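S.K.: everything below, folded, please.
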Amino acid sequence: MTKTLIQNTAHFDSKLSYLREVIAYRLKDSYTNDVPVFPRFDEIISDDSLFSEFARVKQLSQDEIITLLLAIVPHLMPNFFTSIISDFLPNGGELPEFGGVKGKNHRGIIPTGETVQFILGGNDIQKRIALTEMFHEDHLFKQEGVLYLDSIPMGEPRMSGRLILDEEYIALFSTGSILKPTMSKDFPAERIETQLEWTDLVLQSKTLQQIKEIESWLNFNEMVLNDWDMKSRIKPGYRILFSGPPGTGKTLTATLLGKYTGSDVYRVDLSMIVSKYIGETEKNLSKLFDKAKNKSWILFFDEADAIFGKRTNVRDAHDKYANQEVSYLLQRIEAHPGLVILATNFKNNIDTAFTRRFQSIIEFENPSYKERLELWKNNLPNKVPLANEVSLEDVSKKYALTGANIMNVIQYVCLKTAASQHAEILLETILEGVKKEYLKEGKMITI
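M.R.: The predicted structure is shown next:
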């Protein structure tokens, strides 16, 4: 183990020892004639671990800290709870008041809300009810996506849901590193990055100026809302529509915004969100927005008209629920406190009721001759000279390619030139690549 990892995890020995004492106190108090004393709490978060730092910064109460420990224990010591109960009941038996459930793979006890109520509240009804507030919508645990109760079958007590600690906090508290979520059915988005720089993004000056406005929001939004006390006047979040043909720089712009403002960019996979089953689309979207709510992420919906398109006249039940999905999206995106970028190839396909809610609509136009020439000059390899017959000015004027098209041609040219072992890039090779791009899109070309 690295020195940093050892420093961050060493504190768990004392914390879990303390938690064991707390559970032992509750068992003795509830099932024996002893009059135990609740373990001293004073120094449990006095160390310099990330767990303790989080507890201090967020000013967590004793009950909240113990609840966090209960939630993380199964990820550190699977037999923690079973060993305590076995020691207390050496001849076997059950403690239904303790709560907890078994997992499909996990062989130990997974604590539930009932476990929290029993350990911290015992048989005190008022205390048990008060503890449910830790799982309300307005509590820090829910607001910041730290901890929640798993859903339960209809009709069963809400507090019987499993205690779920967010994976990012499990990683943060146990290893000291932040775990980036990966695409799954519960998180239908992938993190996208780029090695390129702003200078590699060739756009018209009007478009670049509008993009700078987004960068300003990312850099100064917190100052405007908090330091300038504008929370009551300005809606949270920022909603942008990128509109333009494929290959004009919409995705690259989103990734560069993230790169230069320190924000992770997640491209949402609409195919994993949209469901033919009624209510499932809303559920999938809810998971995504709940996860992103308290993160400084940029959510990027590519080809957004697939789900954000115009609402239809209601002819049947399918149309009715499709329109409900759009309405739900309107609500969630308007309430989302972060940056949401929708990208579409055709702006007119987006519901007008939705476009009114955008702070900005940015048009990404096909590059003009000037931008095409800049793209050719910036991206052809410096280490391989152009043949004398190559005029990038002529190529730029004659062939109206997008930035993505030009990059595809350049890749083809590099590979063909290397494979042919030519000492320079030939015009013939460039034109072959241009022809491939035209044919791919079903366009006529005269070379």
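S.K.: for the rest of this, base every contact and every neighbour count on C-alpha atoms.
M.R.: Noted.
S.K.: following the helix or strand containing residue 190, which helix or strand comes up?
M.R.: Taking DSSP states H and E as the definition, one finds residue 190 inside strand 189-192. Moving toward the C-terminus from strand 189-192, the next helix or strand (DSSP H and E) is helix 205-222.
S.K.: show residues contacting the very next helix or strand once past that next one.
M.R.: With elements assigned by DSSP H and E, the helix or strand that comes after helix 205-222 is strand 238-243. Strand 238-243 has contacts (CA atoms under 8 Å, 6 or more residues apart in numbering) with 217, 250, 333-334, 337-347, 355, 357-364.
S.K.: downstream of strand 238-243, the next helix or strand is which one?
M.R.: Next element after strand 238-243 (DSSP H and E): helix 250-261.
S.K.: quick one: that next one to strand 238-243, angle?
M.R.: With axes from the mean of the first three to the mean of the last three CA atoms, to 10 degrees defining the directions, helix 250-261 sits at 150 degrees from strand 238-243.
S.K.: another sequence for comparison is provided below:
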Amino acid sequence: MSTDNLQTALHYLRAVIVARLQCASPEALEQTVNGTAYYADDSPFAQFIEAHAPSFEEYIVLLLALSPNVLPTFLSDIISTYLPTGGDFPAFGGVRGNGHRGVIPTGETAQFILAGDNLVNRMLVQRMLGSEHWFARKHILWPEAVREGEPTMSGRLILAPEVVELLTVGTVSKPRFCSEFPAEHLQTEMDWSDLVLNQDTRKQIRDIENWNLHKDTLLHDWGMGRRMKPGYRALFYGPPGTGKTLTATLLGQQTGREVFRVDLSRVVSKYIGETEKNLARLFDKAENKQWILFFDEADALFSKRTDVRDSLDRHANQEVAYLLQRIETYNGLVILATNQRSNIDDAFVRRFQAIVHFPMPGPVEREAIWCKSFPPQIELASDVDWREIAGRHELSGASILNVSHYCALEVLASGTHRLDQQQLEAAILREYVKEGKII
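M.R.: The predicted structure is shown next:
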């Protein structure tokens, strides 16, 4: 069980800390991790350790950062054993939180436990907590940023919330939509057979599917990761209602990857530097998760840069430049969607692996959409001819779905479950009026 592993691991961490407090050598406790500090079972804890294969020092730092999330008084109890009358212990490091009453470990705590007063070893611990270590690169663990002038290692050890959740309860819940993560999780009960696209569009989507399925082989086994950027960037453009959002959702569904639609209204800020901060939080959260990030109505942030006439223009261009850098280094799939390709900055266009046009469906596609949109429970009158309807009315897939939804409610309300040409035409007219095509 995962709790057995946690208990074993924390006993091991306690023994290492006690050895340091007793002026013994914690390194003497270093053993083969498997079989001594955790059970090699199928628990998420064991799988995580086996997947990352941490060294002794890395394992101790991971457990140290995890401990307050499991036993709030874990460190406080150990310290009180050696300072029974109270008092301060600066060498140990650690801070108190606003709501947390126990000791929260800092980088200094890790240095004390693993290195004591040995300056060489203390620097090694500091390097372990640096931006180049796999802790930071995989967004697993990092020291909290401190105020200017304070020692770097005095920041709290931050273990990514999803890692805490994985190691404690064994699952990782999807992030909630909030100011810290302004993105909505997209799901659908539809599948590829429900989506009607023309052949050219479908072929380009298949290229993205192939990347989703084979990217690890391409980048790692075939060694092309040395020459290519890690992720994939695609631009979807075309009128509203032509299947851009559904396509992005189905790409995730097919490969078991989560799809998040970014709410740009919560990202873009009028305050200088805030947009970049919001983007940084978003990409940091998504890094190494294999998520698909879908930027709908991307013109708000990805539009053409302007000539610099004042500080606002300079700030807007800085936002675009920052976004270019984050998108290029993101190791997952990023999809931008817009109604007009010409609205997107050329600097972005050059960096897309795929630019996919979603045109208004032609008569053949519209006929297929009409046929798929109506439930079989509706009895169609003999005067309803989908081919004739599709040829006369230029509607998007979303508009056709709106019409079918309205018709379904009408026949349910009437109790007949029968739809004739006159009712259908009235529903289509209603959709035209709603779209402003008929006043």
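S.K.: follow-up on the earlier one: packing partners of the strand holding residue 190 of structure 1?
M.R.: Counting by 3 or more CA pairs under 8 Å, 6 or more residues apart in numbering; DSSP states H and E, the packing neighbours recorded for strand 189-192 of structure 1 are strand 265-268.
S.K.: okay, the strand it packs on sits on what stretch of structure 2?
M.R.: Aligned using TM-score structural alignment, strand 265-268 of structure 1 spans residues 259-262 in structure 2.
S.K.: the helices in the stretch 251-400 of structure 1, which residues?
M.R.: Applying DSSP state H, counting those that start in this stretch to the stretch 251-400 of structure 1 gives helices spanning 270-273, 280-292, 305-308, 317-335, 352-355, 369-379, 392-398.
S.K.: map residue 382 of structure 1 onto structure 2.
M.R.: In structure 2, residue 382 of structure 1 lines up with residue 376, judged by TM-score structural alignment.
S.K.: show me what residue 356 of structure 2 lines up with in structure 1.
M.R.: So residue 356 of structure 2 corresponds to residue 362, using TM-score structural alignment.
S.K.: what's around that match, how many residues?
M.R.: Using other CA atoms under 10 Å, residue 362 of structure 1 has 20 other residues around it.
S.K.: how about it, what does it touch?
M.R.: Applying CA under 8 Å, 6+ apart to residue 362 of structure 1 gives the contacts 207, 210-211, 240-243.
S.K.: switch the cut-off to 6 Å
M.R.: residue 242 (CA atoms under 6 Å, 6 or more residues apart in numbering).
S.K.: over to the one 5 residues further on?
M.R.: Contact analysis of residue 367 of structure 1 by CA under 6 Å, 6+ apart lists nothing.
S.K.: kindly report the same for the one 10 residues further on.
M.R.: Contacts here follow CA under 6 Å, 6+ apart; on that basis residue 377 of structure 1 touches nothing.
S.K.: distance check, residue 11 of structure 2 against residue 301 of structure 2.
M.R.: 50 Å (CA to CA, to the nearest Å).
S.K.: of the two, who's got more company?
M.R.: Shown here are residue 11 of structure 2 and residue 301; by other CA under 10 Å, residue 301 has more neighbours (20 against 13).
S.K.: quick one: the aligned residue in structure 1 for that one from residue 282 of structure 1, how far?
M.R.: Here residue 301 of structure 2 is matched to residue 307 in structure 1, going by TM-score structural alignment. Per CA to CA, residue 307 of structure 1 is found 11 Å from residue 282 of structure 1.
S.K.: next one: residue 145 of structure 1
M.R.: Separation of residue 145 of structure 1 from residue 282 of structure 1 (CA to CA) stands at 19 Å.
S.K.: which position in structure 2 pairs with residue 281 of structure 1?
M.R.: In structure 2, the residue equivalent to residue 281 of structure 1 is residue 275, according to TM-score structural alignment.
S.K.: helices of the stretch 51-200 of structure 1, start to end?
M.R.: 62-76, 80-88, 113-121, 125-131, 140-143, 167-175.
S.K.: check the mean deviation of the last one from structure 2.
M.R.: Average distance between helix 167-175 of structure 1 and its aligned residues in structure 2, after superposition and using mean CA distance after the TM-score superposition for structure 1, equals 1.3 Å.
S.K.: could you tell me where that helix falls in structure 2?
M.R.: Using TM-score structural alignment, helix 167-175 of structure 1 lines up with residues 161-169 of structure 2.
S.K.: residue in structure 1 paired with residue 367 of structure 2?
M.R.: Residue pairing (TM-score structural alignment): residue 367 of structure 2 is matched to residue 373 of structure 1.
S.K.: what about that match, neighbour count?
M.R.: Neighbour number of residue 373 of structure 1 under other CA under 10 Å is 18.
S.K.: got a list of what it touches?
M.R.: Residue 373 of structure 1 touches residue 396, counting by CA under 6 Å, 6+ apart.
S.K.: ignoring the adjacent residues along the chain, who's closest to the aligned residue in structure 2 for residue 334 of structure 1?
M.R.: Mapped onto structure 2 by TM-score structural alignment, residue 334 of structure 1 lines up with residue 328. Excluding its sequence neighbours, the residue lying closest to residue 328 of structure 2 (CA to CA, 6 or more residues apart in numbering) is residue 229, at 6.6 Å.
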